[in-house]
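Student: this one's sequence-less:
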């Protein structure tokens, strides 16, 4: 049934969107995957570790705001190729000039260009499929989140063999190959949302809608939690359970894979059942799991709970963007840029507060409690919108 649904649109565009996001996501989380080795070389504190893995997420958040509108104006294909070229530049700098903590902070911020791929892949997927397939199509494109698997599984293994600096150089190869395939698969008109819909480009129109801010908050929790944990878990598992870099990366890859595979499921179920009700369950579960994980349980209990939590966060990512695609069809690039930026900011804040609170309290427990509080607030907001907010997903996205 799902294969038939994929045939309802232009699947080569969907494949190109997925590939762009997959490889870019791998590059975006590369510093997190190599965080243990980098932290050991520069003898970093917990706070410094948190900022080190968080800075690429912040860079991606800020750049998504710019890339989204650019994709709407100039075409997602053209902007997407530019992003891949900038990724090569960032990887070259990490390979040749990553000689200190502050150098790596700069490289990390430039790697944020890879995180901006989100605002390219989703508009391409949205344009390539009809409204009734939006959740599924964008969920498939966004399964590129599984780039975390490539980064956390292969990155530490390559670094163990040739060093973490040289790992940046190796990663240039898949980026260049992706650029070639992306150019061949995606038509020039992909992402030209405004020319097809006749909508008027207006960032102001998006910012004037309170619904946009609410979705930004929700995505800051779901995607922020997913990408923040995916970046920080290698360091957490190493520090808390004394696992070596490769083992910590491997179990992080398992956690990330669960969330990545759950994303298209969330989008597909939201197509069929509606997204608001699904989000309530998602946030309640993640809040409960965060509180349980704050007990810093033995690894045999903490690992399955962490996998389940990232699974629900990935599921929530798909649901949120199914809602985004229905509400903001006319300005999908701009909307995905703003909402995606909120997710990136959430991802930056999570490892940052984990590091700061670890130095302040001597424990990672309070970091989980803070995330549990954020999930609880998100659940409360969904309950309010469900009962009293009069949610309308089909409201025009651009004032006429």
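Tutor: Thanks, I have the structure now. Nothing here was measured: the structure is a model prediction, and the numbers come from that model.

Student: make it CA atoms for all contacts and neighbour counts henceforth
Tutor: Noted.

Student: just checking, residue 175 touches residue 83?
Tutor: No. Counting by Cα atoms under 8 Å, no contact exists between residue 175 and residue 83, whose distance comes to 10.2 Å.

Student: which of the helices or strands spans residue 289?
Tutor: Using DSSP states H and E, residue 289 falls within helix 275-293.

Student: which helices and strands does that helix pack with?
Tutor: Here helix 275-293 touches helix 299-327, helix 365-387, going by 3 or more Cα pairs under 8 Å, 6 or more residues apart in numbering; DSSP states H and E.

Student: could you check the angle helix 275-293 makes with the shortest one?
Tutor: Computed by axes from the mean of the first three to the mean of the last three Cα atoms, to 10 degrees, the angle separating helix 365-387 from helix 275-293 equals 160 degrees.

Student: okay, one more to line up with it:
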């Protein structure tokens, strides 16, 4: 069998307790998780690069607020689309090998931004370079697919939450770097941000090459992708993930622009605040996974959407009253809740397919293998659709400020979406199965499995 250069593990069975605890499985998985987080972290930073670069773009760039919202939406769009091929690249080339390649690809948009970002650059050129940063969004899909293969079902919520949360922190990290640059060197020096990240990209690629592994049992399975695409739960979970991750990444890219346009903050004042929400949302994502491991992802996701709706209500009131003091805690709460929901929804995915396997009569390793096969394929689709939700967030803000000179209409639409997500979560994953006609004490067959515990 042909192999790319690199380390390959031929046997991997994390569901086997002996293999996991005594055979070095947990230690190997943790090592791969650590360096996966590092690479994904920098990937998220580059993906959200233009949420920072627009803060450096004063009147001399001749880009209006609507143009800036469209500019930060472009990386989200490209990153969402790239998540599908990035998902299957892990099985094609190996998790370690693809982590190295995907990290090095981050040099392309970073170097390009360093070359073109200066007053007088054309808007189409900015759009092309912003689109290139979409490769950072693809990193998430390959990283999550890879780590999903390393961990047993009982620990996936924690592992996937930690992997994604560590990556998500990259959004706050680059915004902190941008704040430091604006506060010290001034808004005329965006290239300093890029000078920080170019060597970090190289370091991440080298560390992945040295310390990560490829799993030989992980194979591309076109049939799994087709089966996942036909399964309604893939698209139901995509709807929910738009509400959680779409909100997180969309708000992360738009926060600084909303502060500038809704409340008249300067770039420096906006930079002082923009990192707080993404940082909190990233840090609580593992908590969302852990809570889902303990209480069930469906339950945590349900109440999380209710809380997101309440926080959005606070933001709408603050927006109408132009109260920054009320707006900030409401909007930051939205960030934290979106992060919590990211962890709980991603935990649901492998659990749902495990339940479906058991309902079909499979048990033990056969059920676990079936669940891994479909959940790995579905994660790429769900992650892609969820990321596209960030495009919707930014386009909604763009239209809202164009037509109403306020973000309020956009927030009202987000509130309606969270209400839909709450209803769908309850109806599909928490409502009791219907009783059969055979008697009051009989429930519907196993095919109508309740998913409250997933």
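Tutor: Received, thanks. A quick note: this is a predicted structure, and the numbers were derived from the prediction, not measured.

Student: so what number do they get for TM-score?
Tutor: The TM-score (TM-score structural alignment, normalised by the length of structure 1) is 0.90; 386 aligned residues with a Cα RMSD of 2.2 Å.

Student: mind giving me JSON lines with the helices and strands packed on helix 275-293 of structure 1 and columns for mean neighbour count and distance to residue 289 of structure 1?
Tutor: JSON lines is the format used below for these (neighbours: other Cα atoms under 10 Å; distance: least, Cα to Cα, whole Å):
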{"stretch": "helix 299-327", "mean neighbour count": "24", "distance to residue 289 of structure 1": "6"}
{"stretch": "helix 365-387", "mean neighbour count": "19", "distance to residue 289 of structure 1": "8"}
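
Student: what does residue 36 of structure 1 correspond to in structure 2?
Tutor: Aligned counterpart of residue 36 of structure 1 in structure 2: residue 55 (TM-score structural alignment).

Student: so its match is in contact with residue 254, correct?
Tutor: No. Using Cα under 8 Å, residue 55 of structure 2 is not in contact with residue 254, being 10.9 Å away.

Student: give the buried residues for stretch 154-163 of structure 2.
Tutor: 155, 156, 157, 158, 159, 160, 161, 162, 163 (16 or more other Cα atoms under 10 Å).

Student: residue contacts, the counterpart of the second one in structure 1?
Tutor: Using TM-score structural alignment, the partner of residue 156 of structure 2 in structure 1 is residue 134. Neighbour list for residue 134 of structure 1: 125, 126, 267, 271, 322, 325, 326 [criterion: Cα atoms under 8 Å, 6 or more residues apart in numbering].

Student: cool, and residue 80 of structure 1?
Tutor: 20, 117, 120.

Student: please name the nearest non-neighbouring residue to the second one.
Tutor: By that I understand residue 117 of structure 1. Nearest non-adjacent residue to residue 117 of structure 1, counting by Cα to Cα, 6 or more residues apart in numbering: residue 21, 5.6 Å away.

Student: quick one: what's aligned to that neighbour in structure 2?
Tutor: Per TM-score structural alignment, residue 21 of structure 1 is aligned with residue 40.

Student: to which residue of structure 1 is residue 77 of structure 2 aligned?
Tutor: Match for residue 77 of structure 2 (TM-score structural alignment): residue 58.

Student: show me what contacts its match?
Tutor: Neighbours of residue 58 of structure 1 in contact, by Cα under 8 Å, 6+ apart: 109, 112, 344, 345, 347, 348.

Student: in helices, which of those appear?
Tutor: 109, 112, 344, 345, 347, 348 (DSSP state H).

Student: you'd agree the last one is up against residue 54?
Tutor: Put plainly, it is residue 348 of structure 1. Yes. Using Cα under 8 Å, residue 348 of structure 1 makes contact with residue 54 at a distance of 4.3 Å.

Student: quick check: neighbours shared by the two?
Tutor: residue 228.

Student: all helices of the stretch 1-150 of structure 1, in order?
Tutor: 2-6, 11-28, 30-33, 35-42, 46-74, 76-97, 101-110, 112-115, 118-128, 134-142, 147-162 (DSSP state H, counting those that start in this stretch).

Student: among these, which is the most enclosed?
Tutor: Stretch with highest mean neighbour count among those: helix 30-33 (a mean of 33; mean count of other Cα atoms under 10 Å).

Student: longest helix of structure 1?
Tutor: Counting residues, the longest helix found in structure 1 (DSSP H) is helix 210-241.

Student: hmm, back to that, in this structure the residue nearest to residue 117 of structure 1 contacts residue 123, no?
Tutor: No. Contact between residue 21 of structure 1 and residue 123 fails when scored by Cα under 8 Å: they sit 11.8 Å apart.

Student: need the counterpart of residue 231 of structure 2 in structure 1.
Tutor: Using TM-score structural alignment, residue 231 of structure 2 lines up with residue 209 in structure 1.

Student: ok, how many other residues are close to the residue mapped onto residue 252 of structure 1 from structure 2?
Tutor: Matched across to structure 2, residue 252 of structure 1 falls on residue 274, judged by TM-score structural alignment. Other residues within reach of residue 274 of structure 2 by the criterion other Cα atoms under 10 Å amount to 27.

Student: tabulate the helices of the stretch 1-150 of structure 1 (a markdown table), appending distance to residue 240 of structure 1.
Tutor: Output for the helices of the stretch 1-150 of structure 1, formatted as a markdown table (distance: least, Cα to Cα, whole Å):
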| stretch | distance to residue 240 of structure 1 |
| --- | --- |
| helix 2-6 | 41 |
| helix 11-28 | 24 |
| helix 30-33 | 16 |
| helix 35-42 | 12 |
| helix 46-74 | 12 |
| helix 76-97 | 28 |
| helix 101-110 | 22 |
| helix 112-115 | 28 |
| helix 118-128 | 32 |
| helix 134-142 | 31 |
| helix 147-162 | 18 |
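
Student: show me what residue 46 of structure 1 aligns to in structure 2.
Tutor: Match for residue 46 of structure 1 (TM-score structural alignment): residue 65.

Student: surely that match and residue 256 touch.
Tutor: No. Contact between residue 65 of structure 2 and residue 256 fails when scored by Cα under 8 Å: they sit 11.1 Å apart.

Student: contact partners for the match of residue 21 of structure 1?
Tutor: With Cα under 8 Å, 6+ apart, residue 40 of structure 2 has these contacts: 136, 139, 140, 143, 164, 166, 167, 170.

Student: my read is that the second one contacts residue 102, right?
Tutor: Yes. With contact defined as Cα under 8 Å, residue 139 of structure 2 counts as touching residue 102 (6.5 Å).

Student: how far away is residue 116 of structure 2 from residue 128 of structure 2?
Tutor: Per Cα to Cα, to the nearest Å, residue 116 of structure 2 is found 10 Å from residue 128 of structure 2.

Student: re the thing from before, export the helices and strands packed on helix 275-293 of structure 1 to JSON lines and tack on distance to residue 220 of structure 1?
Tutor: As requested, these are exported to JSON lines (distance: least, Cα to Cα, whole Å):
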{"stretch": "helix 299-327", "distance to residue 220 of structure 1": "10"}
{"stretch": "helix 365-387", "distance to residue 220 of structure 1": "9"}
